[in-house]
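Novice: need a structure here:
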Amino acid sequence: MTRADQPLPDARPDNWVDRHAPVQWRPYLRLARIERPIGSWLLLLPCWWSSALASGAFGLYPDVWHLMLFIVGTVAMRGAGTTYNDIVDRDLDAQVARSRHRPLPAGQVSAKQALLFLIGLCLLGLCVLLQFNRPTIILGFSSLIIVAAYPFMKRIMPIPQLVLGLAFAWGGLVGWSAIAGSVDTPAILTYAAAILWTIGYDTIYALQDIEDDAIVGIKSSARLFGARVRQGIAACYAAAAVLVFGALISAGAGLAAYVGLALFAAHLAWQVKSLDPANGDLALTLFKSNRDAGLLLFAGIAADAILRAG
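Specialist: So this is what the prediction gives:
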């Protein structure tokens, strides 16, 4: 198997990119993490939460068109973000076992080729963003400052996951704004909840790299929490659940939304209970399971919106 054909360590070995995509496309699809869709899910879910929450608050059915646009937009912008991150981090990635076979450190694409790919993804994201109202367009552009700053934070901040959370949770504002044309208390609380959720799940993810990160000087919440990593993740998850509870109250949500929250919180508690900080494979599995946790919450909020609009 050539390096261009070799699946990355945290991708499923049977993923469609490595099995079916043309070989010349694979480095670009890997730059965008298409073979690892969990990142797109985690970026998408706060958009869906707040969109469904806003729909319920205004007595509307969930806006399926918005939900579909968010899918396209998050795939494009997550791909742009990971490509940008790989351009910035290509020297560091070469020193970390899990990332040294990424397209840039492996020499499968040049920095110039990656930059052109990044521009193309940004243009696709712009086309999606322009489908929304003016406040949402402004919000979308505002997030670029945080996205641009994130790759550098792991060099200077003890908890760079906070900046990642500020970026990945942005959909908590955007989804609501796309319906309401404003950013109101439920959106702010949803955004804050998604930030803490992101810190929690990305701390689990960072457990895979904790030894290499210490060697090359990359900072992370997993390193910061140290022996108390389980307690740190539990605190982030508990605070996220409390903030979602506040968002539901402020949006006047009904019973179905609270059932979704209860299932979400139970899933997060299961993750904390199951965690073994020394088991990198388990950490990856638990990290990926956050898609299911987020979908449980969305299902409850969306069901509540449908019941209230009916």
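
Novice: From now on I want contacts and neighbour counts done on CA atoms only, so please keep to that.
Specialist: Will do.

Novice: check contacts around Ala309.
Specialist: Listed by CA atoms under 8 Å, 6 or more residues apart in numbering, the contact set of Ala309 reads 56, 59-61.

Novice: Now with 6 Å, please.
Specialist: 59-61 (CA atoms under 6 Å, 6 or more residues apart in numbering).

Novice: Buried ones only from those residues, please, as a PyMOL command.
Specialist: Buried members of the contacts of Ala309 can be picked out in PyMOL with the line below, counting by 16 or more other CA atoms under 10 Å:
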select buried, resi 60+61
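
Novice: Can you add secondary structure and distance to Gly175 and give the contacts of Ala309 back as CSV?
Specialist: Listed next are the contacts of Ala309 as CSV, based on DSSP: H, G, I helix; E, B strand; the rest coil; distance: CA to CA, whole Å:
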residue, secondary structure, distance to Gly175
Gly59, coil, 16
Leu60, coil, 14
Tyr61, coil, 14
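
Novice: out of the contacts of Ala309, who's nearest Arg102?
Specialist: Nearest to Arg102, judged by CA to CA, of these is Tyr61 at 42.0 Å.

Novice: could you check the distance from that closest one over to Leu261?
Specialist: Tyr61 sits 19 Å away from Leu261, going by CA to CA, to the nearest Å.

Novice: for Ile145, same thing?
Specialist: As judged by CA to CA, Ile145 and Leu261 stand 31 Å apart.

Novice: Please apply the same query to Pro151.
Specialist: 32 Å.

Novice: again, but for Phe168
Specialist: The gap separating Phe168 from Leu261 is 20 Å, by CA to CA.

Novice: If you count surrounding residues, which of those two has more?
Specialist: Between Phe168 and Leu261, counting by other CA atoms under 10 Å, Phe168 is the more crowded of the two (29 against 25).

Novice: How about the more buried one, nearest residue that isn't a chain neighbour?
Specialist: Leu43 (5.1 Å; CA to CA, 6 or more residues apart in numbering).

Novice: Could you tell me how many residues sit around the one you found?
Specialist: Count around Leu43 with other CA under 10 Å applied: 27.

Novice: Which secondary structure state does it sit in?
Specialist: Recorded secondary structure, Leu43: helix (DSSP: H, G, I helix; E, B strand; the rest coil).

Novice: And the strands in the stretch 201-310 of the chain?
Specialist: Along the stretch 201-310 of the chain, counting by DSSP state E, counting those that start in this stretch, no stretch forms strands.

Novice: mind listing the helices for the stretch 1-150 of the chain?
Specialist: 16-20, 26-31, 38-57, 64-88, 90-93, 111-129, 134-156 (DSSP state H, counting those that start in this stretch).

Novice: Quick check: which of these has the most neighbours on average?
Specialist: Ranked by mean neighbour count under mean count of other CA atoms under 10 Å, these are led by helix 38-57, which reaches a mean of 27.

Novice: next up, for comparison:
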Amino acid sequence: MTIPNKNDQFPRRSTSHVLRDLLRLSRFDRYNPLFATFAGVWSTLLAGAEKLADDRTSTSYVFISRQTFLCFLASYIFCGAGMVWNDWIDRDIDANVARTKDRPLAAGRLKTGEAMLWMMVQVAVSWGILQIMLSGKDVWSVLLPAAVASILYPYGKRPLAQRFHLYPQYILGFTIAWPAIAGCAAIHNQKLSFGEIAHHCLPLCTMIFFWTLYLNTAYSYQDVVDDRKMGVNSFYNLAGKHIHLFLVMLATTVLVCIPLFLRTLGSLWLWVTWMGVWTVYLMRQLLRFDGSQPTSGGTLHKENFLLGVWTVAICMVEVFLRAGNAPMHISVFA
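Specialist: Prediction:
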């Protein structure tokens, strides 16, 4: 009689296969983690543009670009760690959902110990990057709230959370918006306190929070059939049959928030391009969304990613214009 080997579940794998699955575990083979970078990148660029507007000699385009890259890197890698934690907690649920059953932990291609080690490496690297970006000041104030939210996120999907009207999108929205504070601190933390920076970033964080609620609710709606069978808690449960109206309300809140954080810059062209393009794109998405076809939420997710990339581009142009002192900054809020 053959005695079963406890390692039979994990057949011998090449290093390249393990590395490939670790990258997939962090979603580094997809565009999803880039969503976590938008808040920090936008905030760094906007803070840099604002500082250049106050005094062109107080900073430089090179410094702002460096800080933006470091904020992008820290956010991207830390998001990868959060993805690992999410998949580790949800591995049994993921194994029963068509869209997620092939994930490395759900499919049994990676050991939990390998996943945890990979997660800790990513957290350590993110912490090191923040140390450089913030010159050692307020690093834990920036890192800990995001870490706590990332830990709590998968538990927000459990039925128990629904009893307290706590949905995972609330936690995700906070986690995605929080890097805006890191981005602003990358420019201003030597002169402003952490509390002042957080207050300054509140309008931008609010906009990103509701944007995340909007796009993630639409995206996760793809799994509505499987999720309801397993009792998975999600924000679309609050909407019920009125999912389309619910998304309209969230998108409207996003658009209302945009002028609030652009006001301090007094840049007419930035206000028109940001507000104008976002309004057109969100309206088009809402017109195409069909509550009777859950898969229609997938296209909203991809389009919002492109919207985020486009916004990075216009923020970079704003910094460039400020650095060159171009006469294109006429206040629309006078």
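
Novice: before we move on, back to that, in CSV, list the contacts of Ala309 of the first structure along with distance to Val109 of the first structure.
Specialist: Below are the contacts of Ala309 of the first structure laid out as CSV (distance: CA to CA, whole Å):
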residue, distance to Val109 of the first structure
Gly59, 49
Leu60, 47
Tyr61, 45
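
Novice: So which of the contacts of Ala309 of the first structure is the closest to Trp49 of the first structure?
Specialist: Out of the contacts of Ala309 of the first structure, the member with the shortest distance to Trp49 of the first structure (by CA to CA) is Tyr61, at 13.3 Å.

Novice: In this structure that closest one contacts Ile306, no?
Specialist: Yes. If you go by CA atoms under 6 Å, Tyr61 of the first structure and Ile306 touch, sitting 5.3 Å apart.

Novice: Could you check which residue of the first structure pairs with Val232 of the second structure?
Specialist: Val232 of the second structure maps onto Ile218 of the first structure when the alignment is built from TM-score structural alignment.

Novice: What is the neighbour count of that match?
Specialist: Neighbour count of Ile218 of the first structure, defined by other CA under 10 Å: 21.

Novice: ok, now Phe58 of the first structure?
Specialist: 15.

Novice: That one matches what in the second structure?
Specialist: Aligned partner of Phe58 of the first structure by TM-score structural alignment: Lys51.

Novice: dump the residue contacts of Leu173 of the first structure.
Specialist: Leu173 of the first structure sits in contact with Ala187, where contact means CA under 6 Å, 6+ apart.

Novice: Residue in the second structure paired with it?
Specialist: So Leu173 of the first structure corresponds to Ile181, using TM-score structural alignment.

Novice: what's the distance between the nearest residue to Val72 of the first structure once chain neighbours are set aside and Leu166 of the first structure?
Specialist: Computed as CA to CA, 6+ apart, the closest residue to Val72 of the first structure that is not its neighbour in sequence is Val128, at 7.3 Å. Note on Val128 of the first structure: its distance to Leu166 of the first structure, by CA to CA, is 21 Å.

Novice: ok so, going back, go through the helices of the stretch 1-150 of the first structure and name the closest to Ala192 of the first structure.
Specialist: Closest to Ala192 of the first structure of the helices of the stretch 1-150 of the first structure, according to CA to CA: helix 38-57, at 10.4 Å.

Novice: And the contacts of the closest one?
Specialist: Under CA under 6 Å, 6+ apart, the answer for helix 38-57 of the first structure is 61-62, 74-75, 78, 168, 171-172, 175-176, 251, 298, 302, 305.

Novice: nearest to His101 of the first structure, of those residues?
Specialist: Nearest to His101 of the first structure out of the contacts of helix 38-57 of the first structure is Arg78 (CA to CA; 19.6 Å).

Novice: For Ala180 of the first structure, see how far away the nearest residue to that closest one once chain neighbours are set aside is.
Specialist: Counting by CA to CA, 6+ apart, Arg78 of the first structure lies nearest to Ser40, which is 6.0 Å off, once chain neighbours are set aside. Ser40 of the first structure is 24 Å from Ala180 of the first structure, where distance means CA to CA.

Novice: Ok, Cys127 of the first structure next?
Specialist: With CA to CA as the criterion, Cys127 of the first structure and Ala180 of the first structure are 21 Å apart.

Novice: Just put the helices of the stretch 1-150 of the first structure in JSON lines and tack on distance to Val272 of the first structure.
Specialist: Formatted as JSON lines, the helices of the stretch 1-150 of the first structure follow (distance: least, CA to CA, whole Å):
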{"stretch": "helix 16-20", "distance to Val272 of the first structure": "31"}
{"stretch": "helix 26-31", "distance to Val272 of the first structure": "30"}
{"stretch": "helix 38-57", "distance to Val272 of the first structure": "18"}
{"stretch": "helix 64-88", "distance to Val272 of the first structure": "26"}
{"stretch": "helix 90-93", "distance to Val272 of the first structure": "28"}
{"stretch": "helix 111-129", "distance to Val272 of the first structure": "35"}
{"stretch": "helix 134-156", "distance to Val272 of the first structure": "24"}
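
Novice: To Arg291 of the first structure, which of the ones you listed lies closest?
Specialist: helix 38-57 (6.1 Å).

Novice: between the closest one and helix 64-88, how big is the angle?
Specialist: 150 degrees (axes from the mean of the first three to the mean of the last three CA atoms, to 10 degrees).

Novice: Map Trp310 of the second structure onto the first structure.
Specialist: Aligned partner of Trp310 of the second structure by TM-score structural alignment: Leu296.

Novice: ok, its match - contacts?
Specialist: Residues in contact with Leu296 of the first structure (CA under 6 Å, 6+ apart) are 260, 264.

Novice: Apply 7 Å and report the result again.
Specialist: Counting by CA atoms under 7 Å, 6 or more residues apart in numbering, Leu296 of the first structure touches 260, 263-264.
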